[in-house]
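Peer 1: This is the structure alone, sequence omitted:
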C-alpha cells in the first residue's frame, strides 16, 4: 500500500502551483489527499463468509472424509454420533469464519483482496461527497475543480463544478490523472499533485481566462485527510 508523505516543501509547492494556476483563470482548484477512502471492513466480512461456505461445500461433497478425520482424532475407538459430528462441523465452520475475519483485519491484505471495481466506486463516492461539501457551488461562476488522491487504492478523481463539466469531460483530465498517479507510484506524491494542478490549470485557463472581477474563493492549500 502506498503511504502518503508530504514534506513542508511539498505543501508549499502545491499551494504555489494552485495559486499560479488560478492566476491564469477564473477557475478555483481544491486539492485533497488521503491515505484511503474507505475501511473496506465489509469486504473482509464477505471473504470470511465465503471461506465458511467453501468449507461447508467441501464437507457436503466429501462427508466420508469428515468421518475419517473424526475417527483419527478419537483413535478409532468409537463411532461418532450425529450430535458429535454436527458439533464438530459447527466448530470447524466457526473457526474458518473467525480465522479469515481476523486475517482480514490487516488493512494491506484487505486492500489487496478488494476488487478494483469496488475501490473505484468508493474512491469516486468519497471524492463526490468531499466535492459537494467543500467546493460545489462555492464559486460564483461554478468553476471549482477538485483533485482528489486516494493513495491506498492508487486512484484519483478530478471533479468539476457545473460550468466546468459543460466544457470539459473526463478526457480533458486524462493527462493530469496520468501524471499524478505515475508520480505517486514512484513515491513522489507532491510532484504528482503539482503536475496535475498545472495541467488542470491549463484546461481552466483555456476555457475560463482570468478576468478583473475574479476573486480567490477557495484556499490555495493542500488538504490532507
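Peer 2: Cool, got the structure. Note that this is a predicted model, so its numbers are computed, not measured.
Peer 1: From now on I want contacts and neighbour counts done on CA atoms only, so please keep to that.
Peer 2: Fine.
Peer 1: so who does the residue with the largest distance to the centre of the chain touch?
Peer 2: Relative to the centre of the chain, and counting by Cα atoms, centre = their mean, the farthest-placed residue is residue 77 at 55.1 Å. Taking Cα atoms under 8 Å, 6 or more residues apart in numbering, we find residue 77 in contact with residue 71.
Peer 1: Assign it to helix, strand or coil.
Peer 2: Per DSSP: H, G, I helix; E, B strand; the rest coil, the secondary structure class of residue 77 is coil.
Peer 1: how near is it to residue 71?
Peer 2: Residue 77 is 8 Å from residue 71, where distance means Cα to Cα, to the nearest Å.
Peer 1: How about residue 138?
Peer 2: According to Cα to Cα, residue 138 and residue 71 sit 72 Å apart.
Peer 1: do residue 149 as well
Peer 2: 56 Å.
Peer 1: who has more neighbours, the two?
Peer 2: A direct count of neighbours by other Cα atoms under 10 Å for residue 149 and residue 71 places residue 149 higher, at 30 against 15.
Peer 1: this is the comparison structure:
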C-alpha cells in the first residue's frame, strides 16, 4: 500500500466533508507504476549512435583502431585495404553498440524521467488520468458532475479531470491550485496531506458553482484508489 490505513481514512473523510457542500462527486486515484517512454529512449539512442562516432571523427580519433587487432592481409590485400576494413567495421559496430547501450540505460525509470521533456510527461499523465476517469465510472453521475484527482507518483505530477457538467462553468485552469498542492505534498513526502488539501480546494470550488441538491446522493466511493 502507498498510504497507510489512517491516511486512507483522512482522505476519505476529506472527500465526505467536501461533498456535503456540493452536488459534485470526487474520487482520488493514486498511481505508483513506473512510467516508460520508449519513444524517447529510441530518440536518445539514435542521437547518441549517430553523433558520438561523428564527434570522434572530428576530433581525429581513428575509430578503426578501436577494433581488435589480428587482421592479416591476404595475398590480394595490403595494409591500406586492411585499414579501410577496420575503419568500416568500426563505424558499423560502434553505432550499433552505442544504440543498444543507450536504449537500455534510458529505459531505466529514473533516467527516463530525467531525459523526457516535461511536456511529454504531462501528456502521458493526462492520458492516464482520462483512462481512469472512464474506467472508474465518473461519467455515470446523474448530473455529470464527477471530478477525478489523479496522481502519478513516478512522474511527480497530478491531473484533475472534471465531467462535462462541471467544465461548462469551471475552466481547466481553475484546478491549478489543487494540482500544485498535490505536487508540493509529493515533494515533501506527505502524499496524504497533499491529497487532503487538494480535495478541500476542489470541494470549495465545486461548492461555489454546484451547491448540493435536495437529495444529494453519494454516487462515487469516498476513497483513494491505489494502482
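Peer 2: Arrived safely, thanks for sending. Fair warning: this is a prediction, and the values are worked out from it, not measured in the lab.
Peer 1: now what about the TM-score between them?
Peer 2: A TM-score of 0.88 describes the superposed chains when it is computed by TM-score structural alignment, normalised by the length of the first structure; 219 aligned residues with a Cα RMSD of 2.4 Å.
Peer 1: Now for residue 77 and residue 71 of the first structure: what residues contact both?
Peer 2: Common contacts of residue 77 of the first structure and residue 71 (Cα under 8 Å, 6+ apart): none found.
Peer 1: show me the contacts for residue 193 of the second structure.
Peer 2: Residue 193 of the second structure neighbours (Cα under 8 Å, 6+ apart): residue 185.
Peer 1: my bad, residue 160 of the second structure
Peer 2: Residue 160 of the second structure neighbours (Cα under 8 Å, 6+ apart): 129, 147, 148, 149, 150, 175, 179.
Peer 1: Reformat the residues you listed as a markdown table; add distance to residue 169 of the second structure, neighbour count and secondary structure.
Peer 2: A markdown table is the format used below for those (distance: Cα to Cα, whole Å; neighbours: other Cα atoms under 10 Å; DSSP: H, G, I helix; E, B strand; the rest coil):
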| residue | distance to residue 169 of the second structure | neighbour count | secondary structure |
| --- | --- | --- | --- |
| 129 | 21 | 23 | helix |
| 147 | 13 | 24 | strand |
| 148 | 16 | 22 | strand |
| 149 | 18 | 26 | strand |
| 150 | 21 | 28 | strand |
| 175 | 12 | 19 | helix |
| 179 | 19 | 25 | helix |
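Peer 1: what's the most distant pair in these?
Peer 2: Using Cα to Cα, the contacts of residue 160 of the second structure reach their maximum pairwise distance at 129 and 175, which is 14.1 Å.
Peer 1: Please say which position in the first structure residue 178 of the second structure maps to.
Peer 2: Counting by TM-score structural alignment, residue 178 of the second structure corresponds to residue 176 in the first structure.
Peer 1: and if you look at residue 113 of the second structure?
Peer 2: Mapped onto the first structure by TM-score structural alignment, residue 113 of the second structure lines up with residue 111.
Peer 1: Neighbours of its match, how many?
Peer 2: 22.
Peer 1: How much space separates it from residue 57 of the first structure?
Peer 2: Taking Cα to Cα, one finds residue 111 of the first structure at 27 Å from residue 57 of the first structure.
Peer 1: just to revisit the earlier point, please identify the helix or strand for the match of residue 113 of the second structure.
Peer 2: According to DSSP states H and E, residue 111 of the first structure maps onto helix 107-113.
Peer 1: Ok, residue 151 of the second structure next?
Peer 2: Using DSSP H and E, residue 151 of the second structure maps to strand 146-152.
Peer 1: Output the residue interval of the first structure matched by that strand.
Peer 2: Taken onto the first structure by TM-score structural alignment, strand 146-152 of the second structure occupies residues 144-150 there.
Peer 1: how much does the matching stretch stray from the second structure?
Peer 2: For stretch 144-150 of the first structure, the mean deviation from the second structure after alignment is 0.6 Å (mean Cα distance after the TM-score superposition for the first structure).
Peer 1: Any chance you could list what contacts that stretch?
Peer 2: By Cα under 8 Å, 6+ apart, the residues outside stretch 144-150 of the first structure that reach it are 27-37, 123, 127, 131, 135-138, 155-161, 164, 196-197.
Peer 1: next one: stretch 20-33 of the first structure
Peer 2: 18, 135, 139, 141, 143-151, 193, 197-198, 200-202, 204-205, 208-211, 214-225.
Peer 1: Let's see which of those end up in helices.
Peer 2: Judged by DSSP state H, the subset of these located in helices is 18, 193, 197, 198, 200, 201, 202, 204, 205.
Peer 1: got TSV for those residues, with neighbour count and distance to residue 92 of the first structure too?
Peer 2: Shown next, in TSV, are those (neighbours: other Cα atoms under 10 Å; distance: Cα to Cα, whole Å):
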residue	neighbour count	distance to residue 92 of the first structure
18	25	57
193	31	49
197	30	54
198	18	57
200	25	55
201	27	58
202	17	60
204	26	60
205	18	63
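Peer 1: The residues you listed into CSV, with extra columns for distance to residue 4 of the first structure?
Peer 2: Formatted as CSV, these follow (distance: Cα to Cα, whole Å):
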residue, distance to residue 4 of the first structure
18, 19
193, 12
197, 18
198, 20
200, 21
201, 23
202, 26
204, 27
205, 29
